[in-house]
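**Q** Quick one: sequence and predicted model below, then my questions.
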Amino acid sequence: MEKAMHQTHGVGYAEYSRNLEKRLSVEKEREDSYIKSQEVIQDIERLVHR
């Protein structure tokens, strides 16, 4: 998990745990990514159900 978090967000879990600004930044990135993925899913569903 440590390696994946560092590769994805550029921060290790230990730093994520103790640094509120880093944690907020990572969570904002995750939220943005989730929203984009939901938009892609909606676009694909629209194409499938034409």
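**A** Yep, that arrived.
**Q** use CA for all of it now, contacts and neighbours both
**A** OK.
**Q** Now do the helices in the protein.
**A** With DSSP state H as the criterion, the chain has helices at 2-9, 13-18, 20-48.
**Q** buried residues in the shortest one?
**A** Residues of helix 13-18 classed as buried under the neighbour-count rule (16 or more other C-alpha atoms under 10 Å) are 13, 16.
**Q** Outside of that helix itself, list whatever touches it.
**A** Contacts with helix 13-18, where a contact means C-alpha atoms under 8 Å, 6 or more residues apart in numbering, come from 1, 2, 5, 6, 22, 23.
**Q** try 10 Å
**A** 1-6, 9-10, 19, 22-26 (C-alpha atoms under 10 Å, 6 or more residues apart in numbering).
**Q** put this beside the first:
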Amino acid sequence: MEKAMHQSHGVGYAEYGRKLSKMLNVEKRRESSYKKSLNVVKDIERQVHR
């Protein structure tokens, strides 16, 4: 989990847990990524149902 966290967000899990600013940045990026993926799914569904 530590390695994945570091590769994905550039922050180790221990640092993520200690620093609120790091945690907020990671969570903002996760939310942004989630919203982008939802938009991709919507676009694909629209194309399929034409």
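**A** Perfect, I can see it now. All of these numbers come straight from a predicted model, not from anything done at the bench.
**Q** How close are the two chains, by TM-score?
**A** Once superposed, chain against chain, the TM-score is 0.99 (TM-score structural alignment, normalised by the length of structure 1); 50 aligned residues with a C-alpha RMSD of 0.2 Å.
**Q** Quick check: residue 5 of structure 2 vs residue 14 of structure 2, distance?
**A** Distance of residue 5 of structure 2 to residue 14 of structure 2, computed by C-alpha to C-alpha, to the nearest Å: 10 Å.
**Q** residue contacts, the most centrally placed residue in structure 1?
**A** When C-alpha atoms, centre = their mean is applied to structure 1, the residue found nearest the centroid is residue 30 (2.2 Å). Shown in contact with residue 30 of structure 1 (C-alpha under 10 Å, 6+ apart): 8, 9, 24, 36.
**Q** for residue 44 of structure 1, same thing?
**A** Contacts of residue 44 of structure 1 (C-alpha under 10 Å, 6+ apart): residue 38.
**Q** which residue in structure 2 lines up with it?
**A** By TM-score structural alignment, residue 44 of structure 1 lines up with residue 44 in structure 2.
**Q** Check the gap between its match and residue 37 of structure 2 for me.
**A** Taken as C-alpha to C-alpha, the span from residue 44 of structure 2 to residue 37 of structure 2 is 11 Å.
**Q** that older thread, tell me which two in the contacts of helix 13-18 of structure 1 are the farthest apart.
**A** Greatest spatial distance in the contacts of helix 13-18 of structure 1: 3 and 24, 19.1 Å, computed using C-alpha to C-alpha.
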